[in-house]
Structures are given as C-alpha cells and as structure tokens.
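**Student:** Everything below, folded, please.
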Amino acid sequence: MNIIGRVTKDAEVRTLSGNRQVVNFSIATNDSYRSKEGERVEQTTYFDCAYWISPKVAEILRKGTLVELSGRVSARAWKGSDGELHAGLNFNTSQIKLHGGVKKEQGEVTATQNKSSRPAVQEPEEDLPF
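**Tutor:** Below you'll find the model as predicted:
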C-alpha cells in the first residue's frame, strides 16, 4: 500500500533490545469528498509509522516534509489509563520517497528537498581554451 502525507513531528530513533533501531514518526494524509447533500467534506487521517531499515533517515524526516510511503497498514485498539477506549493506525514502512522539503527560517531549503530536483546548469564561460 502507498500513502502520501506530511510528517507531523520530527522523527525519533529508538534503540531496542539487541541494539535494533527503529525510526518512529507520524504522518497526516488529507482526503476530501462530497456528502449526499453536496457539501465538500475534508478528512485527515493520522498514521503512526515505523521504519526499520536505516536510522539515518530520521535526519531528514522533519515536521512538514511531504513523503510517499510504501508498506503495510494495521489497526490497533487499547484501553487508556483513564478507562477510555482508543484506536489508531500503524504503518510498517518499507520504502520512503521524499516529495518536498521544509523551509528554514531564513529561506534556506533543508536536505529534505526532492531527490529528483537537479541543481541549476551553469552556463559555460565565454573564454574557452578550444
């Protein structure tokens, strides 16, 4: 399954027993549809994601980054300490594709920029030796 959304907070790396590391992050996906009455309804779905392949990806999974994820989705339910029932969606991520970055305060673009973007081609100088 593929989902596209924005990272809701900076990713965290957790070290588990046996020195296994997992990158945990969450994303929000947006969807819209028309109701029976013809009104446009916006819906946001949140996924708690886990990525086991490389902890280095946490450096670029910053809040606001647009990502496309491939993997498996699962649902979980639990009873909170207050006795309330809760539910959530997990996404076991096998592949991450970056679609956009987050701008820093001074207008710089972070390393989360789309990998397919290429640097501007420089024009050759007029004073060529051949």
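**Student:** Going by C-alpha atoms from here, please, whenever you check contacts or count neighbours.
**Tutor:** Fine.
**Student:** so which helix or strand takes in residue 88?
**Tutor:** strand 85-100 (DSSP states H and E).
**Student:** got the buried residues for that strand?
**Tutor:** 90-93, 96, 98-100 (16 or more other CA atoms under 10 Å).
**Student:** same for it, what does it pack against?
**Tutor:** strand 40-51, strand 66-79 (3 or more CA pairs under 8 Å, 6 or more residues apart in numbering; DSSP states H and E).
**Student:** what's the closest of these to residue 20?
**Tutor:** strand 40-51 (11.4 Å; CA to CA).
**Student:** now the angle from that closest one to strand 85-100?
**Tutor:** Put simply, strand 40-51 runs at 90 degrees to strand 85-100, going by axes from the mean of the first three to the mean of the last three CA atoms, to 10 degrees.
**Student:** What are the buried residues along strand 40-51?
**Tutor:** 46-51.
**Student:** Give me the distance from that strand to the chain's centre.
**Tutor:** 11 Å (CA atoms, centre = their mean, to the nearest Å).
**Student:** Second chain to compare with the first, below:
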Amino acid sequence: MAGINKVILVGNLGKDPEVRHLEGGVSVASFTLATNDHYKDKQGNRVERTEWHNITAWRGLAEMAEKYLKKGQQVYIEGKIRTRQYQDKDNQTRYITEIVADEISMLGGRPQGDGPTAQDQVQVQMSAEETPQTFRQEPELNQLPF
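**Tutor:** The predicted structure is shown next:
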C-alpha cells in the first residue's frame, strides 16, 4: 500500500505571494500562512500559539495567487508536505519544509484588492471552469496514484 501525504490548513496569509516566472513560462508562487492553536496551561491561562507554514503553488495556482491573494486573507489549502535541500551563500547545506498546494480556496470576506468572494459568480478558466473562490492544480501524469 502506498503512503499518504496530504496536508489541510486554514489560516491567514503572512505576506502577499511572491511570484517568479521560470524558463518555459512556468510560474511559482511562495508565501507564508499562519495557523493559530490555543490551549490552557497548568495555571488555567489560555495560551495561543502561531505556527508559520511555507506555501508553494505552481502554474495556474501561482497565477491565481498572484492575482487574488493578499496579506491577511484567510484561505483553505490542501497540498503535500515536502522537504528539500539547498546550498546557502556560505555553501552550507540547508533544508526547508514547505507545503506544495494542490488546492486553494479563499475564505471570509472580500480582500482589500478586487479579488472575488464566494458571493461572486464570475467564472475563472483554469483546467475547467470553477467558481473563483476555489482553485485546483491538476496532477501531472507522473503523480497519478495508479
């Protein structure tokens, strides 16, 4: 049986997405997402903890993120957790863990920009017509589970 690598997050964007355009016109967006959790300590005081997640979106999702997502906006993200390594400026090996988004849904009210909300009925063309608050990345053929 194959393993399962699925992450579901609901949180707020820590910054506007940064989008890069690679060779061949491939777009990649990067941004941070804050999720909050709370618990009571031994004294009964409420303690809130914020976890920061690095999010990466590719191709059509990256273009959607660039166009519609803004700092502070609440989003739902489904994706896979990935750890990759790279060499820093001092030639030291570093590791970064990130969530590679497969789906992004905008939650809450209208962002500060002119992005769509759940109430808007505008259609956005991605791989198929979907309401603009939900965007999915189509799997590549080598990612199919069969």
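**Student:** what would the helices and strands packed on strand 85-100 of the first structure look like in TSV with distance to residue 60 of the first structure?
**Tutor:** Shown next, in TSV, are those (distance: least, CA to CA, whole Å):
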stretch	distance to residue 60 of the first structure
strand 40-51	13
strand 66-79	11
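**Student:** Relative to residue 5 of the first structure, which of these is closest?
**Tutor:** strand 66-79 (5.7 Å).
**Student:** Can you give me the buried ones in that closest one?
**Tutor:** 66-71, 73.
**Student:** With stretch 52-61 of the first structure instead?
**Tutor:** 55, 58, 60-61.
**Student:** Among these, which one lies nearest to residue 32 of the first structure?
**Tutor:** Once CA to CA is applied, the member of those that ends up nearest residue 32 of the first structure is residue 61, at 25.3 Å.
**Student:** Look at the nearest residue in space to that closest one that is not next to it in sequence and say how many residues are nearby.
**Tutor:** Leaving aside its chain neighbours, residue 61 of the first structure sits nearest to residue 11 (5.6 Å; criterion: CA to CA, 6 or more residues apart in numbering). By the criterion of other CA atoms under 10 Å, residue 11 of the first structure has 21 neighbours.
**Student:** Repeat that for residue 1 of the first structure.
**Tutor:** 9.
**Student:** So it sits against residue 70, correct?
**Tutor:** Yes: shown here, residue 1 of the first structure and residue 70 form a contact pair, counting by CA atoms under 8 Å, at 5.6 Å.
**Student:** Relative to residue 113 of the first structure, which of the buried residues of strand 85-100 of the first structure is nearest.
**Tutor:** Residue 113 of the first structure lies nearest to residue 100 out of those, by CA to CA, at 5.0 Å.
**Student:** Pull up the gap between the closest one and residue 30 of the first structure, please.
**Tutor:** 16 Å (CA to CA, to the nearest Å).
**Student:** just residue 37 of the first structure next, same as before
**Tutor:** 21 Å.
**Student:** higher neighbour count, those two?
**Tutor:** Comparing residue 37 of the first structure with residue 30 by other CA under 10 Å, the one with more neighbours is residue 30, at 12 against 6.
**Student:** Which helix or which strand is home to the residue mapped onto that one from the second structure?
**Tutor:** With TM-score structural alignment as the criterion, residue 30 of the first structure lines up with residue 36 in the second structure. Taking DSSP H and E as the definition, residue 36 of the second structure sits inside strand 27-40.
**Student:** mean per-residue distance, that strand to the first structure?
**Tutor:** Compared with the first structure after fitting, strand 27-40 of the second structure deviates on average by 1.1 Å (mean CA distance after the TM-score superposition for the first structure).
**Student:** Now do that strand against strand 74-87, angle only.
**Tutor:** 110 degrees.
**Student:** Now find how far off-centre stretch 77-91 of the second structure is within its chain.
**Tutor:** With CA atoms, centre = their mean, you get 14 Å for stretch 77-91 of the second structure.
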